[in-house]
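>>> coords please:
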Amino acid sequence: MHSFGLSARRQALMVAVVCTAMLAACGKKPQQNMGDMKVPVSVITVQPMRTDVYAQLPGRVEAIKDAQIRARVSGIVTDINFKQGSEVKDGQLLFTIDPAPYRAVRDQAAAQLKRAQADAQSARLLAQRYAKLIDARAVSRQDYDNAMSASAQAQAAVAAAKATLQSAEIDLGYTKVVSPISGRIGKSLVTEGALVSATSATQLATVQQIDRVYVDLTRSTTELAQLRKALASGVLEQTPGGAAKVHVLLEDGSRYSEEGQLLFSGITVDPTTGQVNLRAEFANKNEILLPGMYVRVQLQQGIDEKALLVPQQAVQRTADGRSSLMLVKDGKATPSPVTVGAEIDGKYIITSGLAAGDVVVVEGFQKIRPGAAVQGMPWKEPGQPGAGAPAGGGQPASAQPGAAKPDAAKPEAAKPAAGDGANSAAKP
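This next block holds a predicted model:
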């Protein structure tokens, strides 16, 4: 009985020693290989290319025509003759103001004109008779002069009566409120039965023409000075014909399909902001750009014949806020501070700190540190065949350092060791 217990203790001790040795061997194996492994990263080789350089500026959309419909006579609104939010034509009837008082004024002015015309006819006939009698000295010169003056005054009264009638007809016409332009009308600001005033020019509605729109921009004088310097030094070339291209970036980041035309660039600097105003015009047949919308505008500056472009995600920010790139030199990751220029289609122009032929890391930053050994693999832009692979060079998880391979990761110690007596120790 004593010998059986001693044998069981020896077997248990042997199992413990073997397991400890195997675990130690498993722990040392990765440490021996880590120093020899290179971390896979996605890279690009930078080459100079001819690029249109754009400046990105904030802009605000304005309707090309914006008409405020206001009351020009006072009265009660009797009819609203349009559908709110619809397209209206130039001259289309929008509102009707009670015309009865203005029709009465018009009729009164017409009657006064007829009276003035009758008085003028009588005065003219009297003057004609006196003109015949003056030669026969049948009337005095004073009476003749008075008759001629009365005839002239009567003609003036007729002209005044005609002007009064015309004014009355204009006011009567203002009771029919029509659209001065073609465009889209907004909501009605008054309802039937509302009292509108010509004195305060009550606003009734707004009509905006937006088949073409303006985009108003602002730009700092510092940026203008830098642009002039770049053109003068030859860093940038003037665009052919001198006509700058203008593009709009919508709120979701997509580019508006229509290219705009720069109308003017202001020459007066706003003293409060230190900026100048610019205006561009865009076609807007589908009414995608709406008045008041905030947009970003890409304004062409010139052409850079040797631009160095890198994807936005390749640019990193240091603790002090500066920009840097991770380059691959002699097989190792090397940080390089750079100066970032304009953004073009998801890429940055690097103006300093980068040279043609440099290899730039685009994906895999989370697995490397400065000085780490890396293995560069070509980076594929999103949308290209094979794009969308995991960061780190597109390798599957089993190929990445420290990742476990299926089945092979299971240590042999997990299997029963032959001849170690484990099976016999487990039996009662």
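>>> please make it C-alpha for all contacts and neighbour counts, starting now.
OK.
>>> how close does Gly266 get to Leu227?
15 Å (CA to CA, to the nearest Å).
>>> let me redo that: Ile344
Relative to Leu227, and taking CA to CA, Ile344 is found at 17 Å.
>>> over to Pro180?
Noted for Pro180: a distance of 42 Å to Leu227, by CA to CA.
>>> got it, and Leu325?
Distance from Leu325 to Leu227, by CA to CA: 25 Å.
>>> ok, now Ser352?
To Leu227, Ser352 is 17 Å away according to CA to CA.
>>> who has more neighbours, these two?
It is Leu227, of Ser352 and Leu227, that has more neighbours when counted by other CA atoms under 10 Å, with 17 against 12.
>>> who are the contact partners of the more buried one?
Residues near Leu227 by CA atoms under 8 Å, 6 or more residues apart in numbering: Gln301.
>>> do you have the strands of the stretch 101-250 of the chain handy? List them.
For the stretch 101-250 of the chain, applying DSSP state E, counting those that start in this stretch gives strands covering 176-178, 183-185, 195-196, 203-220, 245-249.
>>> centroid-nearest residue for the protein?
Per CA atoms, centre = their mean, the C-alpha nearest to the average position across the chain is that of Val295, at 1.7 Å.
>>> quick one: contacts for that residue?
Shown in contact with Val295 (CA under 8 Å, 6+ apart): Pro58, Gly59, Arg60, Val61, Val248, Leu249, Leu250, Glu251.
>>> here is a second sequence; please produce its structure as well for comparison:
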Amino acid sequence: MITRTLPIRPTLLAATALLALSACKRNAPKAGQMPPQGVGVVTLHPSAVDIRTSLPGRTNAFEIAEVRPQVTGVIEKRLFVEGSDVIVGQQLYQIDASRYKATFDSAQGQLDQARARAVTASAQARRYRELVRTHAVSNQDYDNAVAAEKEALGQVMTARGQVESAQVDLAYTKMYAPITGRISRTITTVGALVTANQTQNLAIITRLDPIYVDVNLPAITLLRLRRELADGRIKPQPDGKVPVTVTMEDGTTFGQIGRMALAEVNVDTSTSTVVVRAIMPNPDKLLLPGMYVHAQLDEGTDPNALLVPQEAVSRNTHGDPQVWIVGADNTVSLRQVTLGQAMGSSWVVLSGLANGDRVVVSGVQKIRAGMKVAPQETPAPSDQTGASTAPASPAADKNGQ
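Purely as a prediction, here's the structure:
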């Protein structure tokens, strides 16, 4: 009996291939299942941030005095250089004083005459006072002498008032600088006739050191700052003052540091802003009234600020800011937040986020709520150290600015 042996090698190879194919089918992803979407995230941690607000404004003079004549006359001298600095009490003009000198001399003479009559009347009243006791003169004569004395004293007072008035007018012929500052050009020359209380000024003196910087602060920002100071979120400056620095229109930083002086108590109904005034030292007279500047107010320090990158913030149909959050199970969800000021390329988060939250900063176009993602940590922006800020407010955030 002849037995045939089948070849074993091809049979084993086929069986092995079948087993491998079956294993691959079991390990392969189900139809339609995609791997987790990769996203870049930033983990939020609190940090100390200097709170600053930068606002446009205008410079205004600290003091302005219009030089106008208070007596009528012809200008004899101009005693200053146009555009120069003058000091308080410095004589600026000399008006012809001859008429006022004559009036003063006449008033002085009348005063001397009145004083002489008063001496005579007083002496007669004293004599009659002794004589009436011995009945050498009548009571009527004594009463007339007393009345004459009082009349003479009244004439002295009247004459003295006329002298003082003439003296004031004479003094007004010399026009002095009422304040220290820089004097403007003059349109009135020597020989011109000026009149008392005229509406046209002869020159204007402007005090340039210090100088005011007036900015319009949104009322909602002022409310936020006061609330955060009251809640202890912002630590004020040690001296309680608000330092102010100025950037001029050409982009250069003014070398002096001022301070906030006051905030108006009334809100402008047309702009919903409050005028905030700062006082800036201006020893070199570099700032002039009317200049356009940017004032930066150093309000204090937020020791526990959370900063979220601006690219992580999107907005819903109502304009409210929102961010994507990666949960502990790597599932993403959308969360609304409240933003404060802009800090470079980041926003200060007022509410909605907490320490340790992972915020999606890249890949947001391919994710949806409830999706599993593969988060990859992204370095936080360098400006999160709290070095500088740009103007912003919750109201500005809603407008997408």
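>>> can you pull the TM-score for these?
With the length set by TM-score structural alignment, normalised by the length of structure 2, the two chains reach a TM-score of 0.67; 322 aligned residues with a CA RMSD of 4.0 Å.
>>> can you point me to the longest helix in structure 1?
Scanning structure 1 for the helix with the most residues, using DSSP state H, yields helix 100-135.
>>> residues near the counterpart of Glu287 of structure 1 in structure 2, how many?
Using TM-score structural alignment, the partner of Glu287 of structure 1 in structure 2 is Lys285. For Lys285 of structure 2, the tally of surrounding residues (other CA under 10 Å) stands at 13.
>>> chain neighbours aside, what residue packs nearest to Lys285 of structure 2?
Of all residues not flanking Lys285 of structure 2 in the chain, Leu208 sits nearest, at 6.0 Å (CA to CA, 6 or more residues apart in numbering).
>>> and if you look at Glu228 of structure 2?
That would be Ile234: by CA to CA, 6+ apart, it lies 5.7 Å from Glu228 of structure 2.
>>> which residues does the aligned partner of Thr164 of structure 1 in structure 2 contact?
When structure 2 is aligned by TM-score structural alignment, Thr164 of structure 1 is paired with Gln162. Residues in contact with Gln162 of structure 2 (CA under 8 Å, 6+ apart) are Ala107.
>>> distance of Val275 of structure 2 from Ile204 of structure 2?
Relative to Ile204 of structure 2, Val275 of structure 2 is positioned 26 Å away (CA to CA).
>>> same deal with Leu92 of structure 2?
Counting by CA to CA - Leu92 of structure 2 and Ile204 of structure 2 are separated by 11 Å.
>>> cool, Val194 of structure 2 as well?
Distance, Val194 of structure 2 to Ile204 of structure 2, using CA to CA: 16 Å.
>>> kindly report the same for Val74 of structure 2.
From Val74 of structure 2 to Ile204 of structure 2 the distance is 20 Å (CA to CA).
>>> how many residues are close by Val246 of structure 2?
By other CA under 10 Å, the residues close to Val246 of structure 2 number 24.
>>> mind checking what helix or strand follows the longest strand belonging to structure 1 in sequence?
If you go by DSSP state E, structure 1 has its longest strand at strand 49-70. Sequence-wise, the next helix or strand downstream of strand 49-70 of structure 1 (DSSP states H and E) is strand 75-80.
>>> re earlier: name the SS class of the match of Glu287 of structure 1, please.
At Lys285 of structure 2, secondary structure determined by DSSP: H, G, I helix; E, B strand; the rest coil is coil.
>>> hang on, isn't it packed against Thr206?
No - with contact defined as CA atoms under 8 Å, Lys285 of structure 2 does not reach Thr206; the gap is 11.0 Å.
>>> Val360 of structure 1 versus the closest residue to Leu308 of structure 1 other than its chain neighbours, what's the distance?
Spatially, and ignoring its direct neighbours in sequence, Leu308 of structure 1 is nearest to Pro48 (5.0 Å; CA to CA, 6+ apart). Per CA to CA, Pro48 of structure 1 is found 14 Å from Val360 of structure 1.
>>> so between these two, which is more surrounded?
A direct count of neighbours by other CA under 10 Å for Pro48 of structure 1 and Val360 places Val360 higher, at 28 against 14.
>>> can you tell me the element the more buried one falls in?
Short version: Val360 of structure 1 belongs to strand 359-363, going by DSSP H and E.
>>> how far off centre is that strand?
Centre-to-centre, strand 359-363 of structure 1 and its host chain are 31 Å apart (CA atoms, centre = their mean, to the nearest Å).
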